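**Q** What follows is a predicted structure for the sequence shown.
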Amino acid sequence: MTSVPSQPAPNTYVPEAEVVGLASELIRIDTSNYGPEPGPGERAAAERVAELLDEVGISSQLYESEPRRTSLVADWSPDGVDASVPPLLIHAHLDVVPANAADWQVDPFAGEIKDGCVWGRGAVDMKDFDAMLLSVVRARAKAGVAPRRPIRMIFTADEEAGGLLGSQWLVDHHPEHIRDCTEAIGEVGGFSVTVKDDLRLYLIQTAEKGMNWLKLIADGTAGHGSMRNLDNAVTELSAAVARIGNYKWPDRITASQQAFLNAVSEALEIDLDPDTVEATLQRLGSISRMIGATMSNTANPTMLQAGYKHNVIPGQATAAVDGRTVPGGEEEFFATIKELIGDKVHYEEMVNLQAVETDFAGALVEAMQISLVAEDPQAKAVPYLMSGGTDAKAWARLGVQCFGFAPLKLPPELDFVGMFHGIDERVPTESLEFGARVLDRFLAIA
């Protein structure tokens, strides 16, 4: 295990000094992503990030795939870095999913600090990490304290809609900003799950499921609603949707998933029965919902559309299916979908992003463990497979080894998984400050 290097003298700088204020400020910039529908875009947030970096002498470039769909790229390679090491890519997205203010206790775009938390859309997905990164980098830059290696920061647009206008676009049009990086860290990893008083597992994302969004299409014979119709598109589509929605996918345990299950087995001091794993995982709290979804491929119908009048049988009906595939599971996924929909329904692929997986090993992983333990002696870093997707899918296309590491020490009672895209999204201020300190230590040794 790598030894902990000496840190700058106490009070040289405070890495967490600005993190709460920055998180609140960024939440107040509405960057709601409505998918194909018009929205505010990320331009205002990207410009503010550029200003914050410029204030400490770090220049950046803004790229727009479409008007106001803005991503930012910045290089930080001050005197003192080891220039012989490839840059570490640190990525964070600027967009958020929409929020209906009527459902919230607070204005989702006010960045309110209440009950020891920063509230608002993006508080955990992922303006918290935007703020951590900016707070740490600004503190180090002002104090003249370099990271160990060059840092490539990319703040992306459109992650919440698959990254087609953000990370995927950058890979296609500006790969020069990514291809010299061999490793990357980003969101949905590094957060704690309290197992017992003297042990917290910090889940490091080493894999994420593939994203396969499908449009199901059933064609039939249009006609009057009062007539018999044996070629009804709505009937055929409904039956196919029901078969998909009710299908139980077989378990497919990947290397990352098995490593996580082994860590849980050791932590709980029990042998996990493959037939009751999901029930056992409930002992870990809300994280069990995310882990349970990674035991197999999944396919969930999410939208239906057909017809325009009560007494008219439409000639076509469509449905949307959100498919997620474990690493290595895509072939099985499509074969199963074709079988389930039958001969009278076909599909179009709307989004096809491959699953990614990397080994939980190497100097970067050691640096994560060292940094976490330095701030939380009860910490143990473990790998896991995430059910959703991130911009890592884009960077992996260029061979970058990607990890989810946005460290947060969380209260055991917080439904952290429920915060993602949920109502009353919030993050404890102490968790933000903890994350900034861990990230600061990590940059010193990574």
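**A** Sure, I can see it.

**Q** alpha carbons only for contacts and neighbour counts from here, please
**A** Will do.

**Q** any idea how far residue 165 is from residue 220?
**A** According to Cα to Cα, to the nearest Å, residue 165 and residue 220 sit 35 Å apart.

**Q** neighbour count winner among those two?
**A** Legend: neighbour count by other Cα atoms under 10 Å for residue 165 and residue 220, higher for residue 220 (22 against 19).

**Q** Would you check that the more buried one makes contact with residue 235?
**A** No - counting by Cα atoms under 8 Å, residue 220 does not reach residue 235; the two are 9.3 Å apart.

**Q** middle-most residue in the chain, spatially?
**A** Centre of the chain computed as the mean C-alpha position; nearest residue by Cα atoms, centre = their mean is residue 390, 4.3 Å away.

**Q** what residues are up against that residue?
**A** 159, 162, 187, 208 (Cα atoms under 8 Å, 6 or more residues apart in numbering).

**Q** A further structure is provided below for comparison with the first:
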Amino acid sequence: MPNDDRSDAPQTAHDPAAEVVELCRDLIRIDTSNYGDQDGPGERKAAEHVATLLDEVGIESRMIESEPGRTSVIARWGGAGAGGRDDGLLLHGHLDVVPAAAEDWQVDPFSGEVQDGYVWGRGAVDMKDFDAMLLSVVRARQRAGRVPERPIVLCFTADEEAGGHKGAQVIVDEHAEELEGVTEAVGEVGGFSATVRGRRVYLIEAAEKGMAWMKLTARGRAGHGSMINTDNAVTRLSAAVARIGAHQWPVRLTPTMEVLLATVADLAGTEATPENAPALIEEFGGAARMLGAVITNTTNPTMLSAGYKVNVIPTEATAYVDGRFLPGFEDEFFATLAELTGEGVEIEHVSHQQPWETPYEGHLVDAMTRSILAEDEDAVVAPYLMSGGTDAKHFRRLGMRSYGFAPLRLPADLDFTALFHGVDERVPVDALEFGARVFDRFLDDV
């Protein structure tokens, strides 16, 4: 795709963080709530905004709309230097956000208000902050003629918050030519700091659990609520849900978490073992909420539905379960789930996506580490496994090595992981500016 070829232009100083706060605020003000169904405004308005921002600096983009309003943006940039590299790098973020109930918030969740040194609003950490960092850095570099020699694909997707089926999956399945030559990818939920024993540890996402969103259905014999009924769908389903929700999954350490726990053990003056893994996770404070979920498989019942009248035993009862399984432990997960569910309950997959794990090594890892240490020289950098899912699950199907790297230097007392999909979501202004500077350094080194 053509853009302004400024490889021969003199390179000038630039400020990669100059626009990042205002760009983040502007994106938050565009409501892109994703309810997981046909409701919601879609991403079209945000996609048009991003396309305009790229066009203003001479980067041509393409909008891909899977259905009316569900819009992603993709553009090619870089690759104009004398290095002759042809191995592309994908930088991706998503435009949709989960819904927010305004009455629960201290501020309007779509105001992008700056208060107490934070940018507030839905998407401030998931993930319009990274979208803003990426756009701020790209626009500054493009204006200054500092276009990377490596070919870059910029991608801002729809529908990530509902599994990416109307965004990244469509791009991979129907528009793979847009990603031709791409060998590596960098996206969200990595590069943020957590404080352990007084040291900032920056967590690079190098793996994700697999996703098994499941609908459970039990069927039985309908009848009068006053009579004996030994074939009650509600009873059968409730027992299965209770077993699934109460099950204690065993600790299983993947290569990524072995590296992270060894790093933490070193700070704590001990050694990492499966037995003390939960204690080492607690060293992360609030972040243990996320990290505690990546040393085991997990199953959380989330929805229940049955019946239409108190004195009528229904024929059918349904429940939904959010299951997440570790890389390498899918067979164990589904075998155990079948035992817990028992007979007479059907399992249907609403979304079934594979886990992934990228070796924490190589030039891209070195570049991420160097860029953080250049801005925070006393930091520790280590990989982690993500409990949730990102669009990387789809892009990985094209063979890309993937990482999560949206760098943020965070206050030690901020319960950052609680802000994901939470009330009063917000990101520090100085963390946004830090992230833009780090990512700019990263692009110098990729």
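**A** Here it is on my side, so go on. What you see is a predicted model; the values in this text were computed from it and never measured.

**Q** now that we have the contacts of residue 390 of structure 1, which one has the most neighbours?
**A** Neighbour tally across those (other Cα under 10 Å): the maximum, 29 neighbours, falls on residue 208.

**Q** picking that back up, how close does the residue nearest to the centre of structure 1 get to residue 423 of structure 1?
**A** From residue 390 of structure 1 across to residue 423 of structure 1, the span is 21 Å (Cα to Cα).

**Q** Then residue 66 of structure 1?
**A** Applying Cα to Cα, the value for residue 66 of structure 1 to residue 423 of structure 1 is 29 Å.

**Q** More neighbours: which of these two?
**A** Between residue 66 of structure 1 and residue 423, counted using other Cα under 10 Å, the more crowded position is residue 423 (19 against 10).

**Q** Touching, the more buried one and residue 103? I think so.
**A** Yes - using Cα under 8 Å, residue 423 of structure 1 makes contact with residue 103 at a distance of 6.7 Å.

**Q** Would you map the strands across the stretch 151-300 of structure 2?
**A** Counting by DSSP state E, counting those that start in this stretch, the stretch 151-300 of structure 2 has strands at residues 151-157, 182-187, 192-196, 199-208, 210-219, 223-224, 298-306.

**Q** mean deviation (superposed) between the last one and structure 1, please.
**A** Spelled out, that is strand 298-306 of structure 2. With mean Cα distance after the TM-score superposition for structure 1, strand 298-306 of structure 2 departs from structure 1 by a mean of 0.5 Å once superposed.

**Q** Mind reading off the mean deviation between the next helix or strand after that strand and structure 1?
**A** Next helix or strand after strand 298-306 of structure 2 toward the C-terminus (DSSP states H and E): strand 312-313. Strand 312-313 of structure 2, aligned to structure 1 and superposed, deviates on average by 0.9 Å (mean Cα distance after the TM-score superposition for structure 1).

**Q** re earlier: between the strands of the stretch 151-300 of structure 2, which one is closest to residue 371 of structure 2.
**A** Residue 371 of structure 2 lies closest, by Cα to Cα, to one member of the strands of the stretch 151-300 of structure 2: strand 199-208, at 11.4 Å.

**Q** Just the residues contacting the closest one, thanks.
**A** Applying Cα under 8 Å, 6+ apart, the contact partners of strand 199-208 of structure 2 are 189-195, 256, 326-327, 355-360, 378-389, 402-405, 407.

**Q** Now, of these, which are buried?
**A** Among the contacts of strand 199-208 of structure 2, those classed as buried by neighbour count (16 or more other Cα atoms under 10 Å) are 189-195, 256, 326-327, 355-358, 360, 379-387, 389, 402-405, 407.

**Q** Report the secondary structure state of the closest residue to residue 63 of structure 2 other than its chain neighbours.
**A** Take residue 63 of structure 2 and drop its neighbours on the chain: the residue closest to it by Cα to Cα, 6 or more residues apart in numbering is residue 73, 4.5 Å away. Here residue 73 of structure 2 is strand, with the state taken from DSSP: H, G, I helix; E, B strand; the rest coil.

**Q** Residue 73 of structure 2 -> structure 1?
**A** Residue 73 of structure 2 maps onto residue 72 of structure 1 when the alignment is built from TM-score structural alignment.

**Q** That match: neighbour count?
**A** Residues near residue 72 of structure 1, counting by other Cα under 10 Å: 26.

**Q** Which residues are in contact with it?
**A** Residue 72 of structure 1 sits next to 46, 50, 60-63, 153-156 when contact means Cα under 8 Å, 6+ apart.

**Q** Please apply the same query to residue 143 of structure 1.
**A** 12-13.

**Q** same deal with the one 5 residues further on?
**A** With Cα under 8 Å, 6+ apart as the criterion, the residues that contact residue 148 of structure 1 are 80-82, 443-446.

**Q** I'd like to know which of those residues is nearest to residue 111 of structure 1.
**A** residue 443 (27.5 Å).

**Q** secondary structure element for that closest one?
**A** helix 429-445.

**Q** buried ones in that helix?
**A** Within helix 429-445 of structure 1, the residues scored as buried using 16+ other Cα under 10 Å are 429-445.
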